[in-house]
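Enquirer: what follows is a predicted protein model with its sequence.
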Amino acid sequence: MTLNALFAARPERWDQYKDVLPEAFKAAGLDVHLALDIDPEEVDYIVYAPNSDVKDFTPFTRLKAVLNLWAGVEAITNNETLKVPLTRMVDFGLQQGMVEWVVGHTLRHHLGMDAQIVNPAHEWAPATPPLSRDRGVTVLGIGELGLACAEALVQLGFNVAGWSRSPKTHDKVTCYSGDDGLKSALAHGEICILLLPSTPATQNILNAESLSFMPRGSFIINPGRGQLIDDDALLAALGSGQIAHATLDVFRVEPLPQAHPYWAHPNVTVTPHMAAETRAETCAEVVAENIRRNEAGEPLLHLVDRAAGY
């Protein structure tokens, strides 16, 4: 029997997916009709992006699952019309892209590269950084993406700690958890990388108090979610020197408004939500595999716990 999959993402994304998704379905042994417009009552699966026009899932009476193309699902988890399983995207391309971006900016701050890249006074001022083993790095959020970044940094010799809301263990990453562990985790890292989901429990996890736990002159790298940071508190910490520099890829409002103080701040790097883009070629395999698994009665990959928010 042919299955119907609705592509519910921005129309400009269609050209990226219209060939690779059917190829992935075929490779998985599936007979799936993919289209931008299908009678809601005939839709079996929705390949979804939260910025699509589909907000009410009530008309989709035959729907079996919603397969999100993004890692972030906070825009859909509270949708009361969604009654079927929801998965988030975790795939090789997304993960590898995030690892490369995080490692690149971690090394940039560790080595002090900005001072050489931007040196209008042509100052000859050699400065030897510590070895990676002597630099503490903390990753807030050690799920799939955070753990991949932590492991890559461990391979480079960094002294890495990770923090999560619930306890986790890793043989090469010092793991902290819960409210009690947050202070210790932040105190560990001169470079702090945020890879937490946006949930009520993680809103403003970096605030005036928690920023004070970090070593003076620390660096913040945020490719996670803009809601994780209290912007006013971060600007104050940058002004006092408690935080030396913040590299920010995500913001509460995107695109970041032109008048926002982050743009002009000398110790803030703004990047346009580019750390980890979903790549059609690699995510198509995950979408196809989840449809195959669901049709075979097997557990879905990366199933969202909607109560937890991720």
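Expert: The structure has been received and is ready for your questions.
Enquirer: use CA for all of it now, contacts and neighbours both
Expert: OK.
Enquirer: thought Trp101 was touching Glu277?
Expert: No. Using CA atoms under 8 Å, Trp101 is not in contact with Glu277; the gap is 10.8 Å.
Enquirer: now Leu107: how far from Ile221?
Expert: Here Leu107 is placed at a distance of 11 Å from Ile221 (CA to CA, to the nearest Å).
Enquirer: quick one: which of those two has more around it?
Expert: Ile221 (21 against 15; other CA atoms under 10 Å).
Enquirer: give the other helices and strands that the host helix or strand of the more buried one contacts.
Expert: Ile221 belongs to strand 218-222 when elements are defined using DSSP states H and E. Packing partners of strand 218-222 (3 or more CA pairs under 8 Å, 6 or more residues apart in numbering; DSSP states H and E): helix 92-111, strand 191-194, strand 243-248.
Enquirer: off-centre distance for that strand?
Expert: 15 Å (CA atoms, centre = their mean, to the nearest Å).
Enquirer: on that earlier part again, out of the helices and strands packed on strand 218-222, which is the most enclosed?
Expert: Highest mean neighbour count among the helices and strands packed on strand 218-222 (mean count of other CA atoms under 10 Å): strand 191-194, with a mean of 26.
Enquirer: now the strands for the stretch 1-150 of the chain?
Expert: Using DSSP state E, counting those that start in this stretch, the strands assigned to the stretch 1-150 of the chain run over residues 3-8, 32-35, 45-48, 65-68, 86-87, 136-140.
Enquirer: Serialize those to CSV and add fields for distance to Leu186 and mean neighbour count.
Expert: What follows is the strands of the stretch 1-150 of the chain, written out as CSV (distance: least, CA to CA, whole Å; neighbours: other CA atoms under 10 Å):
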stretch, distance to Leu186, mean neighbour count
strand 3-8, 39, 22
strand 32-35, 46, 18
strand 45-48, 35, 22
strand 65-68, 32, 24
strand 86-87, 31, 25
strand 136-140, 7, 26
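Enquirer: so Pro129 versus Leu153, what's the distance?
Expert: Look at Pro129 and Leu153: by CA to CA, they are 16 Å apart.
Enquirer: and for Asp91?
Expert: 20 Å.
Enquirer: before we go on, here's another structure to hold up against the first:
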Amino acid sequence: MPNILFAAAPDQWDDYAPHLRRALDQAGLKTARVGPDIPAADVDYIVYSPNSPVQDFSRFPRLKAVLSLWAGVETIVDNATLKVPLTRMADAGLREGMVEWVTGHVLRHHLGLDTYITDQSGTWRPDAPPLARHRTVAVLGLGELGAACARMLAALNFNVTGWSRSPKSLPEFACHHGAEGLDTCLASAEIAVLLLPDTPETENTLNTRTLALMPRGAVIVNPGRGTLIDDDALLAALDAGQIGHATLDVFRTEPLPKDHPYWAHPRVTVTPHIASETRPDTASELIAENIARAEADEPLRHVVDRNLGY
């Protein structure tokens, strides 16, 4: 049976230990050795988070795969010492949490709930919102999380369009790709949800030029990566009224500095990177499944393409 090193933040092992052991047992790996203290020479798999002290993978001569606990792998994908397959986290809990957060905030902006929550002045304003089928929502990024969010929004009858760097074909909504496709997608996007990976190609996807393509007063919802937005361009677009509101969960620097203009801007909602998180129970199930697949010489799920960076 394999030896599995748990290499993450020191306080995470206590949370993961019972779930990981249970999941390994259920996957037929009952006698697998797992924990944070496996000698390097004996390690077959590493359950990993990039904030782990482990950075040199050449120390593990038997290593077969590294299974990341994070959905984002931008801080590990270019590690020259990593010569084995790397998988990213795409467990059911992470997906469900993201779908719930995105759906909640899209509905919030679609229905104009802020107006009624923040203004109880006694002014009677019976302005009904349009139906969802009359509201176009663009989802930028059609990976595991983006596709799940787009499907849910389409199920709620929003007019959903999707965009990805490379071609995707999803039957529930129209898909666009490439530079021209991005412009087309943004041109009709009354609400844009950003769920792209953090790569050199996706940095500043929303910038002065692309923000200007959107319908005036459009809304940005970003639970993806802070680098997807040119912050100065977004602030200028908000001040000019080109963008009506931005709900932001991720930032270039986290925690977001207290003096950052986003905090005080009346058209910005800051949430502290809570859109979704890896949950020990569902994450452990995916990790155990992947190790069992590897031991059976079956393909791993959610393998990172090192050339694309995700």
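Expert: Received it, and whenever you're ready, just let me know what you need. These numbers come from a predicted model, not from an experiment.
Enquirer: quick one: the helices in the stretch 151-300 of the first structure?
Expert: With helices called from DSSP state H, counting those that start in this stretch, the stretch 151-300 of the first structure shows them at 178-188, 208-213, 231-240, 261-264, 280-295.
Enquirer: relative to Ala5 of the first structure, which of those helices is closest?
Expert: Nearest to Ala5 of the first structure among the helices of the stretch 151-300 of the first structure is helix 280-295; the distance by CA to CA comes to 9.7 Å.
Enquirer: list the buried residues for that closest one?
Expert: 280-292 (16 or more other CA atoms under 10 Å).
Enquirer: in a markdown table: those, plus distance to Val137 of the first structure.
Expert: Formatted as a markdown table, the buried residues of helix 280-295 of the first structure follow (distance: CA to CA, whole Å):
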| residue | distance to Val137 of the first structure |
| --- | --- |
| Ala280 | 31 |
| Glu281 | 32 |
| Thr282 | 29 |
| Cys283 | 29 |
| Ala284 | 33 |
| Glu285 | 33 |
| Val286 | 31 |
| Val287 | 33 |
| Ala288 | 36 |
| Glu289 | 35 |
| Asn290 | 35 |
| Ile291 | 38 |
| Arg292 | 39 |
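Enquirer: Leu30 of the first structure: which of those is nearest?
Expert: Closest to Leu30 of the first structure, out of all of the buried residues of helix 280-295 of the first structure and judged by CA to CA, is Arg292, at 6.9 Å.
Enquirer: isn't the closest one right next to Ala28, touching?
Expert: Yes. Arg292 of the first structure is within contact range of Ala28, at 6.9 Å (criterion: CA under 8 Å).
Enquirer: touching both of the two, which residues are there?
Expert: Between them, Arg292 of the first structure and Ala28 share no contacting residue under CA atoms under 8 Å, 6 or more residues apart in numbering.
Enquirer: ok, and the closest non-adjacent residue to Leu3 of the first structure?
Expert: Nearest residue to Leu3 of the first structure in three dimensions, chain neighbours excluded: Val32, at 4.6 Å (CA to CA, 6 or more residues apart in numbering).
Enquirer: in CSV: the strands of the stretch 1-150 of the first structure, plus distance to Asn78 of the first structure.
Expert: Below are the strands of the stretch 1-150 of the first structure laid out as CSV (distance: least, CA to CA, whole Å):
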stretch, distance to Asn78 of the first structure
strand 3-8, 18
strand 32-35, 26
strand 45-48, 15
strand 65-68, 14
strand 86-87, 11
strand 136-140, 24
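Enquirer: so between Pro129 and Leu153 of the first structure, which is more surrounded?
Expert: Leu153 (21 against 12).
Enquirer: for the more buried one, give its distance to Asp232 of the first structure.
Expert: Distance from Leu153 of the first structure to Asp232 of the first structure, by CA to CA: 30 Å.
Enquirer: swap in Arg225 of the first structure?
Expert: 16 Å.
Enquirer: more crowded one of those two?
Expert: A direct count of neighbours by other CA under 10 Å for Arg225 of the first structure and Asp232 places Arg225 higher, at 22 against 12.
Enquirer: ok, and the closest non-adjacent residue to the more buried one?
Expert: Val250 (5.4 Å).
Enquirer: ok, Thr199 of the first structure next?
Expert: Take Thr199 of the first structure and drop its neighbours on the chain: the residue closest to it by CA to CA, 6+ apart is Gly309, 5.9 Å away.
Enquirer: does that neighbour touch Ala75 like I think?
Expert: No. The pair Gly309 of the first structure and Ala75 does not pass the contact test of CA under 8 Å, sitting 9.6 Å apart.
Enquirer: before we move on, the earlier item: can you list the helices and strands packed on strand 218-222 of the first structure in CSV and add distance to Leu36 of the first structure?
Expert: Converted to CSV, those look like this (distance: least, CA to CA, whole Å):
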stretch, distance to Leu36 of the first structure
helix 92-111, 24
strand 191-194, 35
strand 243-248, 34
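Enquirer: contacts only, for the residue nearest to Ala71 of the second structure when sequence neighbours are not counted.
Expert: Once flanking residues are discounted, Ala71 of the second structure sits nearest to Met89: 4.6 Å by CA to CA, 6+ apart. Remark: with contacts taken as CA under 8 Å, 6+ apart, Met89 of the second structure is in contact with Leu67, Ser68, Leu69, Trp70, Ala71, Gly72, Thr278, Ala283, Leu286, His302.
Enquirer: next one: Arg252 of the first structure
Expert: Arg225, Gly226, Gln227.
Enquirer: next: Pro197 of the first structure.
Expert: Contacts of Pro197 of the first structure (CA under 8 Å, 6+ apart): Gly72, Glu74, Gly141, Gly224, Arg225, Gly309, Tyr310.
Enquirer: try it again with 10 Å
Expert: For Pro197 of the first structure, the contacting residues are 71-74, 140-141, 143, 203, 224-228, 308-310, by CA atoms under 10 Å, 6 or more residues apart in numbering.
Enquirer: for Ala65 of the second structure, same thing?
Expert: Ala65 of the second structure neighbours (CA under 10 Å, 6+ apart): 43-47, 82-87, 290-291, 294, 300, 303.
Enquirer: out of the residues you listed, which is nearest to Pro167 of the second structure?
Expert: Distance to Pro167 of the second structure across the contacts of Ala65 of the second structure (CA to CA) is lowest for Val303, with 18.8 Å.
Enquirer: touching, Arg88 of the second structure and Arg306? I think so.
Expert: No. Counting by CA atoms under 10 Å, Arg88 of the second structure does not reach Arg306; the two are 11.4 Å apart.
Enquirer: between the two, which is the more surrounded one?
Expert: Shown here are Arg88 of the second structure and Arg306; by other CA under 10 Å, Arg88 has more neighbours (21 against 15).
Enquirer: cheers, nothing more for now.
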